[in-house]
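**Student:** Mind looking at a prediction? Sequence and model below.
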Amino acid sequence: MLSSERVSNPVSVRYAWAGDPFFANLRNSDGLPAEPFRTDEWLPYERTLE
């Protein structure tokens, strides 16, 4: 379960997905580090100029 006082209606989660997980600190109950993950399948933002 994930929660945040700063996010009232979360729609996805990304963890250490930016390519440099130096500060990644999520661990499971056995103390093993979590791999980077994301719960969305959104494409990168593309700005269109009209």
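**Tutor:** Done, it's in. Residues are numbered from 1 along each chain as shown.

**Student:** can we go C-alpha only for contacts and neighbour counts from here?
**Tutor:** Noted.

**Student:** Tally up the residues packed near the residue nearest to R38 when sequence neighbours are not counted, please.
**Tutor:** Closest residue to R38 apart from its sequence neighbours, by C-alpha to C-alpha, 6 or more residues apart in numbering: R14 at 4.2 Å. R14: 11 surrounding residues under other C-alpha atoms under 10 Å.

**Student:** putting a second one here so we can go through both:
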Amino acid sequence: MPRRLYFQPLSWKLRLKVALGAAKGLAFLHSSETRGIYRDFKTSNILLDSVF
């Protein structure tokens, strides 16, 4: 029988913090200094550590 892990959903405050951080990272990637376009931006590519 496979073992299932259950996690509590993130609070709205933490979700907004993650979204703001992702937006800042995307803005950096698209800045005029780097001149790159990141096209594979999706939720599964946003990695969080133990302190989010």
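**Tutor:** Perfect, thanks for sending it. It should be emphasised that the depicted structure is a prediction, and the values quoted were computed from it without experimental measurement.

**Student:** Give me the TM-score for these two chains.
**Tutor:** Once superposed, the chains reach a TM-score of 0.21 (TM-score structural alignment, normalised by the length of the first structure), with 22 aligned residues with a C-alpha RMSD of 3.5 Å.

**Student:** Check the gap between the residue nearest to R38 of the first structure and F37 of the first structure for me.
**Tutor:** Separation of R14 of the first structure from F37 of the first structure (C-alpha to C-alpha, to the nearest Å): 6 Å.

**Student:** Report the buried residues of the host helix or strand of K13 of the second structure.
**Tutor:** Assigned by DSSP states H and E, K13 of the second structure belongs to helix 12-29. Going by neighbour count (16 or more other C-alpha atoms under 10 Å), the buried part of helix 12-29 of the second structure is 18, 22.

**Student:** helices or strands up against it?
**Tutor:** Based on contacts counted as 3 or more C-alpha pairs under 8 Å, 6 or more residues apart in numbering; DSSP states H and E, there is no element that helix 12-29 of the second structure packs against.
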